[in-house]
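Participant: curious how this folds, go ahead:
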Amino acid sequence: MDFSLNEEQQMLQDTVARLVRDAYSFEQRELFRQSPQGFSSELWQQFGDLGLAAVPFAEEVGGFGGNGVETLVVMKELGRGLCLEPYLHSVIFAGGLVEQLGSAEQKADLLPQVASTRLQLAVAVDEPQSHYQLNDVQTQAIACEGGWILHGRKSVVVGGQGADLLLVSARTAGQNLDETGVSLFLIDPDSPGVTRRDYHTIDGRKACDVFFESVQVSAAALLGETGQALSALRYQQGRAIAAQCAEAVGSMEAACTLTLDYLKTRKQFGVPIGSFQALQHRMVDMHIELDQATSMAILAACVAHEPDSAERSRAIAAAKVVVARAGRFIADNGIQLHGGIGLTWEYVLSHHAKHLLMVARQFGDDDHHLQTFSQLMDNV
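Facilitator: From the prediction side, this is the model:
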């Protein structure tokens, strides 16, 4: 098979790489991380101006009609630069949910704004007890005259601290863990009764817990049909996982490059430590893991936009397992080959390691996806 990029994909990669290279030195990233919004507003606007946020959306809603491969191209470069901007959560995950579930009016109103980065979205589906199960929803939405009243809590909403709208899953019918009865709502985080508690995650990004106490929303806030959001949530989370795998590969490539450069320059006994055969073998092992992760990320990207099926779900679950384990291996070995400097906050490798640790757990850890893969194989 030919895995080379076509001319348009290569131009897209060059554009993102140049943007990240010019705007995202490690020192600049630290300034962005410490800002109130947790990322660069100027760079985020450039994503809109250059059309990068429009890549995954259909042409009829103002997008470029890109597929999983174009998403992979963008996300790899963002991972290489450890970019903090909410591309994955606002554009890929939340934007995909609006595109799949939204009415014609909702899509016409929201998607052009998301594609231009004038509107930032965040997806609030995780709860303290849910442990990666999208159907484990205790947040309640009770029907009332003209709309709904929400009660509950969502945890670790990445990008939620600065989002203009939250996509919130809530149970409108059935019992906890039921496959039906989960609905999705568009919630203004400034609405009465909504409280956000912000914090930094281990990899420097900002997230929040969101609390809903008698939050009243109109009927127009419902996204899709009542009680039928679970399949769309799983499908779009699959697209987000494929994009995240690509982002992790970019981060792993950067970590391998940093480690190799260090082995070539750090000297012991008057020679570069990279001349020691034992360290060469470990560097080779890191590249083997990187190659395997890259192959699985490409597979996930190729199936991400296909119709929902057990085969698609198996491929994405397998990719997440391989990428998560490769990320941990590369992070651990990169730190060990660097020695103490690899753990310091002032050195970029430690931030790649923290990000890869976060990737290994977000949207489900490798044990969760290995179990998912096993269950899907049982159903063949």
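Participant: C-alpha only now, for contacts and for neighbours.
Facilitator: Fine.
Participant: which residue ranges form the helices in this protein?
Facilitator: Under the criterion DSSP state H, the chain contains helices at 7-23, 26-34, 41-49, 68-80, 95-101, 104-115, 230-265, 277-303, 310-338, 348-359, 366-378.
Participant: okay, those in CSV with distance to Pro192 and mean neighbour count next?
Facilitator: Shown next, in CSV, are the helices of the chain (distance: least, C-alpha to C-alpha, whole Å; neighbours: other C-alpha atoms under 10 Å):
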stretch, distance to Pro192, mean neighbour count
helix 7-23, 38, 15
helix 26-34, 28, 15
helix 41-49, 27, 16
helix 68-80, 35, 25
helix 95-101, 24, 22
helix 104-115, 22, 18
helix 230-265, 26, 23
helix 277-303, 40, 19
helix 310-338, 38, 23
helix 348-359, 32, 23
helix 366-378, 36, 16
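Participant: please identify which of the ones you listed is closest to Arg205.
Facilitator: Arg205 sits nearest to helix 26-34 of all the helices of the chain, at 6.9 Å, using C-alpha to C-alpha.
Participant: angle of the closest one against helix 348-359?
Facilitator: 40 degrees (axes from the mean of the first three to the mean of the last three C-alpha atoms, to 10 degrees).
Participant: now helix 26-34, how far from the chain's geometric center?
Facilitator: Its chain's C-alpha centre and that of helix 26-34 lie 20 Å apart, by C-alpha atoms, centre = their mean, to the nearest Å.
Participant: quick one, that helix and helix 41-49 angle?
Facilitator: 90 degrees.
Participant: now the helices of the chain as TSV including distance to Asp209?
Facilitator: Shown next, in TSV, are the helices of the chain (distance: least, C-alpha to C-alpha, whole Å):
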stretch	distance to Asp209
helix 7-23	29
helix 26-34	19
helix 41-49	22
helix 68-80	25
helix 95-101	21
helix 104-115	23
helix 230-265	19
helix 277-303	30
helix 310-338	25
helix 348-359	17
helix 366-378	23
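Participant: second input sequence below; structure requested for side-by-side comparison:
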Amino acid sequence: FIVSARTSGLRRDASGITLFLVDAKTPGISRRAYPTQDGTQAAEISFAQVRVTKAQALGGIGEGLNLLSRGVDVAIAGLCAEAVGAMDALVKLTVEYLKTRKQFGVPIASFQALQHRSVDMLVMLEQARSMAIYAALMAGEADPAKRHQAMAAAKIQIGRSARFIGQQATQLHGGIGMTMEYKGGHYFKRLTMIEQQFGDADHHLRLLAASGAAIAA
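Facilitator: Purely as a prediction, here's the structure:
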């Protein structure tokens, strides 16, 4: 495991955080696996009197925050790409359903109001795709401030698009969109989890606002 731990300073200090490479079989480490709401797996890892040495430190002692934040930024870029894949599949699934589901003797895809809603889904998908590509390009940015801003902006759009597309897909499918047997709902669950991981839209809006204030100052 790569474990972050405070080795000096106060709780909110930027310095004093160190990353350690810890063998998962080290005495004192216990794990409890559990399923998440979207069907994936997570684990709660507990440490009881686990001892580490300086040789296990990644980077300098007390200088792990920059490495940790870079890892989070790369993870956000990866989540954005995964979300776009799920949104793309959900849009295609919805459009195909509209083409095959009939009402009043015709496919409901022929109804103009539903066509408009489908186009709105596509617009939100392409906005998310653009920001995911931007996040991927900026994941290697050496300037932490620019990289953080890019990831925050991407995560905001991904969250907004994911919620919109998921809600529209559920509504356009009708009752079947709410069933456990239909894959559309599982895409929406995963998108909802992605929206919350590493901070939701509100969290990243606050980060952008704070970074903007810092730049202005």
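Participant: that older thread, the helices of structure 1: which one's closest to Arg153 of structure 1?
Facilitator: Here helix 230-265 is closest among the helices of structure 1 (C-alpha to C-alpha), at 17.8 Å.
Participant: equivalent range in structure 2 for that closest one?
Facilitator: Alignment note (TM-score structural alignment): helix 230-265 of structure 1 is matched to residues 65-100 of structure 2.
Participant: go on, stretch 357-370 of structure 1?
Facilitator: Using TM-score structural alignment, stretch 357-370 of structure 1 pairs with 192-205 in structure 2.
Participant: ok, now stretch 28-36 of structure 1?
Facilitator: With TM-score structural alignment applied, stretch 28-36 of structure 1 matches no range in structure 2.
Participant: do stretch 201-210 of structure 1 as well
Facilitator: Against structure 2, stretch 201-210 of structure 1 falls on residues 36-45 (TM-score structural alignment).
Participant: one more: stretch 106-126 of structure 1?
Facilitator: Using TM-score structural alignment, stretch 106-126 of structure 1 pairs with nothing in structure 2.
Participant: find the nearest non-adjacent residue to the residue mapped onto Gly274 of structure 1 from structure 2, please.
Facilitator: Per TM-score structural alignment, the equivalent position to Gly274 of structure 1 in structure 2 is Ala109. Among residues not flanking Ala109 of structure 2 along the chain, Leu98 sits closest, at 4.7 Å (C-alpha to C-alpha, 6 or more residues apart in numbering).
Participant: list the contacts for the one you found?
Facilitator: By C-alpha atoms under 8 Å, 6 or more residues apart in numbering, Leu98 of structure 2 lies in contact with Pro107, Ile108, Ala109, Leu172, His173.
Participant: just give the nearest non-adjacent residue to the equivalent of Ile330 of structure 1 over in structure 2, would you?
Facilitator: Under the alignment (TM-score structural alignment), Ile330 of structure 1 maps onto Ile165 of structure 2. Nearest residue to Ile165 of structure 2 in three dimensions, chain neighbours excluded: Met121, at 5.5 Å (C-alpha to C-alpha, 6+ apart).
Participant: do I have it right that that neighbour meets Leu93?
Facilitator: No. Using C-alpha atoms under 8 Å, Met121 of structure 2 is not in contact with Leu93; the gap is 11.8 Å.
Participant: and for those two, which residues touch both?
Facilitator: Counting by C-alpha under 8 Å, 6+ apart, nothing touches both Met121 of structure 2 and Leu93.
Participant: isn't the match of Ile330 of structure 1 up against Val123?
Facilitator: No. With contact defined as C-alpha under 8 Å, Ile165 of structure 2 does not count as touching Val123 (9.8 Å).
Participant: tell me the contacts of the one residue sitting closest to the centre of structure 2?
Facilitator: When C-alpha atoms, centre = their mean is applied to structure 2, the residue found nearest the centroid is Ile194 (3.5 Å). Going by C-alpha under 8 Å, 6+ apart, Ile194 of structure 2 touches Leu79, Ala83, Gly159.
Participant: what about structure 1, which of the residues you listed hold up?
Facilitator: Among the contacts of Ile194 of structure 2, the ones still in contact in structure 1 (both residues aligned by TM-score structural alignment, their matches' C-alpha atoms under 8 Å) are Leu79, Ala83, Gly159.
Participant: tell me the contacts of the nearest residue to the second one once chain neighbours are set aside?
Facilitator: Using C-alpha to C-alpha, 6+ apart and skipping residues adjacent in sequence, the residue nearest Ala83 of structure 2 is Leu191, 6.1 Å away. For Leu191 of structure 2, the residues meeting the contact criterion (C-alpha under 8 Å, 6+ apart) are Ala83, Ala86, Met87, Ala162, Arg163, Gly166.
Participant: not counting its neighbours along the chain, what's nearest the second one?
Facilitator: Residue nearest to Ala86 of structure 2 in three dimensions, not counting chain neighbours: Tyr187, with 5.9 Å by C-alpha to C-alpha, 6+ apart.
Participant: isn't the one you found up against Leu90?
Facilitator: Yes. Shown here, Tyr187 of structure 2 and Leu90 form a contact pair, counting by C-alpha under 8 Å, at 6.7 Å.
Participant: what's the overlap in contacts for those two?
Facilitator: Gly166.
Participant: just checking, Thr344 of structure 1 touches Ser350?
Facilitator: Yes. With contact defined as C-alpha under 8 Å, Thr344 of structure 1 counts as touching Ser350 (6.3 Å).
Participant: returning to what we had before: pull up the distance across the match of stretch 357-370 of structure 1, start to finish.
Facilitator: In terms of C-alpha to C-alpha, to the nearest Å, the two terminal residues of stretch 192-205 of structure 2 are separated by 18 Å.
Participant: before we move on, the earlier item: what's the burial count for the match of Gly274 of structure 1?
Facilitator: 20 (other C-alpha atoms under 10 Å).
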